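Novice: Give me the fold of what follows.
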Amino acid sequence: MDILLIAIIAINVIVSFKGFGDQLFFRKYEFHIGSIKAGEQIRMLTSGFIHVDIAHLAFNMLTLFFFAPIILDQFNDLWFLYIYFGSLVAGSLLTYYFHKEEYSYRAVGASGAVTGIIYSAILLYPEMDLYLFFIPIGIPGYVFGIGYLLYSIYGMKTKRDNIGHTAHFGGAIGGYVITLAKEPHMFIDNTKMVVLLAIPIVILFYMHKTKKL
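Specialist: Sure, this is the predicted structure:
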């Protein structure tokens, strides 16, 4: 396993466990609209290393463990960091944009960064098969990616759970944009897939602009 991946997982585990046992620490570094508006923008980064509980942490780190090697095999460590942290920040920025008037809105977790890694991997290898525990057949990566973001839009609209769908979506945008910045030839070599994976992003901002979200 790449030492960089080990380090990122280790930091998430250490910071999260600190938060599990220290409520003041948790509250100080979580994503909180009111505090960010008061000048604590660092929360947009630190919140990506704090998790609600062990299950939340384990799910994000296992997902990162399986998808990160795809990016690390294709890019160097620096570009992996660009994608990881760029997606984390993109998730926080989109969350802030959509919830900026909700002063009590809170969120934590590496989901934005992890989703950016997933979407980057799908953009690089759109035909790869993904297997979900409740579906016995492989799902093409691009189908999963598009479906996941459409589901995220549904989650953002209905607000029926405590999942940070907006951060996931922002992270995916970050992974998509940074990967294309690194590999601009994909606009020509794989135009169809670049356009297909952009469809949910266009739908999101269209719905927001027309106040349907």
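Novice: C-alpha from now on. contacts and neighbour counts both.
Specialist: Will do.
Novice: The nearest residue to Phe20 once chain neighbours are set aside and Gly19, how far apart?
Specialist: Using C-alpha to C-alpha, 6 or more residues apart in numbering and skipping the chain neighbours, the partner closest in space to Phe20 is Asp53 (6.9 Å). Remark: distance between Asp53 and Gly19 (C-alpha to C-alpha, to the nearest Å) = 9 Å.
Novice: Counting neighbours around each, name which of those two comes out higher.
Specialist: Gly19 (22 against 13; other C-alpha atoms under 10 Å).
Novice: continuing past the one helix or strand that one maps to, what's the next helix or strand?
Specialist: Assigned by DSSP states H and E, Gly19 belongs to helix 3-21. Next in sequence after helix 3-21, counting helices and strands by DSSP H and E, comes helix 23-29.
Novice: to compare against the first, here's another:
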Amino acid sequence: MDQQPPQDQDGSAAAGGPLTCYRHPDRETGIRCTRCDRPICTDCMIEASVGFHCPECVREGSGTGHHPAANRPRTLAGGSVAADPRLVTKILLGINLAVFIAVLAARRPLLEDLLLFGRAHTDDPAAGWEGVAEGQWYRLLTSMFLHQEVLHIAFNMLGLWWLGGPLEAALGRIRYLALYMLSGLAGSALTYWIAAPAQGTLGASGAVFGLLGATAVLMRRMNYDMRPVIALLVVNLVFTFTWSGIAWQAHVGGLVAGALIAIAMVHAPRERRNLVQYGACGLVLLVVVLVVVLRTAALT
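Specialist: Sure, this is the predicted structure:
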């Protein structure tokens, strides 16, 4: 669940209501100026050495009315600030919902074609063996957008919306998308490695758990109260290991990958930011490929 920072002290948000930008009261935000602690939207936030500053603090700090970053604000992770900080999140939501509707319409055939499993015989004897081990590596990706039950997709999409928006605003679109996709792939790879070859798994849970791990890293980086996100993480892990029918491997794989990528995203030194960030993403992808190759060799 997305945790909002404490209510601002200048009364820009109504008591108990959503936090809004102090310069644009009609815009909700979860970002604060690290100098004056006022809430600021993506159009107002200006990258600083730690977090973001509001335009007023930038002018006061520079002693003039101009600042080179004011015209080209960057996110905390160095990404470009977008007018719609939830665009990628909305697109991911749309893809998941579209696939869910397509599966409802096509029923079992499409589900079997997209499901993640290692190696098994299908209902058609003439088809022989199928699965990731038989070269159908796309199942590692397609299963991330596949849901079978309304409750399943509802929980995952709520998690994506609550966690995704603040992360997309803090990281930028490209870095956020890389975080989401690699977390999901890491969850799929760990499931493929550990689960029984014929066990089918599906869902965006691995990617959403990656967002949860990244949220914890981001909140720690911004010096927010960690207790709410730790409590949320503990509750989700309890459900992961106590509820039947849950592929815990996808949750753990996504959580670990998301946290590691987020650490590289928000703690990379500015002078080597791209190298550290994309290098971390590349290493996670390399591990995913290595796990899949080794598991495939063991099954064939």
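Novice: Post the TM-score for the overlay when you can.
Specialist: Put the two chains on top of each other and the TM-score (TM-score structural alignment, normalised by the length of the first structure) is 0.73; 171 aligned residues with a C-alpha RMSD of 2.2 Å.
Novice: which residues of the second structure fall in helices?
Specialist: 55-62, 87-106, 108-114, 139-142, 150-171, 173-194, 205-221, 227-242, 248-267, 273-299 (DSSP state H).
Novice: Dump the ones you listed to CSV, plus distance to Ala120 of the second structure.
Specialist: Converted to CSV, the helices of the second structure look like this (distance: least, C-alpha to C-alpha, whole Å):
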stretch, distance to Ala120 of the second structure
helix 55-62, 59
helix 87-106, 21
helix 108-114, 11
helix 139-142, 13
helix 150-171, 24
helix 173-194, 13
helix 205-221, 23
helix 227-242, 25
helix 248-267, 19
helix 273-299, 10
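Novice: right, so of these, which gets closest to Gly131 of the second structure?
Specialist: Each of these has some distance to Gly131 of the second structure by C-alpha to C-alpha; the shortest is helix 139-142, at 7.6 Å.
Novice: Only the buried residues of the closest one, if you could.
Specialist: 139-142 (16 or more other C-alpha atoms under 10 Å).
Novice: again, but for stretch 146-154 of the second structure
Specialist: 146-148, 153.
Novice: now swap in stretch 96-106 of the second structure and tell me
Specialist: Buried residues in stretch 96-106 of the second structure (16+ other C-alpha under 10 Å): 96-97, 99-100, 103.
Novice: now, among these, which is nearest to Gly203 of the second structure?
Specialist: Of those, the one sitting nearest to Gly203 of the second structure (C-alpha to C-alpha) turns out to be Asn96, at 9.1 Å.
Novice: For the alignment partner in the second structure of Glu40 of the first structure, give me its contacts.
Specialist: In the second structure, Glu40 of the first structure lines up with Gln136, judged by TM-score structural alignment. By C-alpha atoms under 8 Å, 6 or more residues apart in numbering, the contact list for Gln136 of the second structure reads Glu130.
Novice: What residues does Leu167 of the second structure make contact with?
Specialist: Applying C-alpha under 8 Å, 6+ apart, the residues near Leu167 of the second structure are 176, 211, 214-215.
Novice: Still touching in the first structure? Go through those.
Specialist: For those, the subset whose aligned partners also touch in the first structure (both residues aligned by TM-score structural alignment, their matches' C-alpha atoms under 8 Å) is 176, 211, 214-215.
Novice: Please type out the PyMOL selection for whichever of these turn out to be buried.
Specialist: Selection of buried members from those for PyMOL, criterion 16+ other C-alpha under 10 Å:
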select buried, resi 176+211+214+215
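Novice: and which of the kept ones among the contacts of Leu167 of the second structure is nearest to Arg273 of the second structure?
Specialist: Tyr176 (15.0 Å).
Novice: Isn't the closest one up against Pro166?
Specialist: No - at 10.0 Å, Tyr176 of the second structure does not count as touching Pro166 under the criterion of C-alpha atoms under 8 Å.
Novice: Quick one: distance of the helix holding Gly19 of the first structure to the chain centre.
Specialist: From the chain centre to the centre of helix 3-21 of the first structure is a distance of 17 Å (C-alpha atoms, centre = their mean, to the nearest Å).
Novice: Check the gap between the counterpart of Ser188 of the second structure in the first structure and Val195 of the first structure for me.
Specialist: Aligning on TM-score structural alignment places Ser188 of the second structure opposite Ser92 in the first structure. Taking C-alpha to C-alpha as the measure, Ser92 of the first structure falls 24 Å from Val195 of the first structure.
Novice: Could you check which of these two has the larger neighbour count?
Specialist: Per other C-alpha under 10 Å, whichever of Ser92 of the first structure and Val195 has more neighbours is Ser92, with 29 against 12.
Novice: Excluding chain neighbours, give the residue nearest to that one in space.
Specialist: Met44 (5.4 Å).
Novice: Could you measure from Ala38 of the first structure over to Tyr103 of the first structure?
Specialist: In terms of C-alpha to C-alpha, Ala38 of the first structure sits 10 Å off from Tyr103 of the first structure.
Novice: Pick out whichever of the two has more residues nearby.
Specialist: The neighbour count for Ala38 of the first structure versus Tyr103, taken as other C-alpha under 10 Å, is higher for Tyr103 (13 against 9).
Novice: Without its sequence neighbours, what residue ends up closest to that one?
Specialist: Counting by C-alpha to C-alpha, 6+ apart, the residue nearest Tyr103 of the first structure is Gly34, at 4.4 Å.
Novice: count of residues packed around Gly34 of the first structure?
Specialist: Count around Gly34 of the first structure with other C-alpha under 10 Å applied: 16.
Novice: my bad, should have said Leu237 of the second structure
Specialist: Leu237 of the second structure has 16 nearby residues by other C-alpha under 10 Å.
Novice: likewise Ile194 of the second structure?
Specialist: Ile194 of the second structure has 11 nearby residues by other C-alpha under 10 Å.
Novice: ok, and the closest non-adjacent residue to it?
Specialist: The nearest residue in space to Ile194 of the second structure (C-alpha to C-alpha, 6+ apart) is Gln249, at 7.3 Å.
Novice: The one you found touches Leu190, doesn't it?
Specialist: Yes - in this structure Gln249 of the second structure lies within contact range of Leu190 using C-alpha under 8 Å: 5.7 Å.
Novice: How about the contacts made by the residue nearest to the spatial centre of the first structure?
Specialist: Using C-alpha atoms, centre = their mean, the residue of the first structure that lies closest to the mean C-alpha position is Gly112, 2.1 Å off. By C-alpha under 8 Å, 6+ apart, Gly112 of the first structure lies in contact with 48, 87-92, 167-172.
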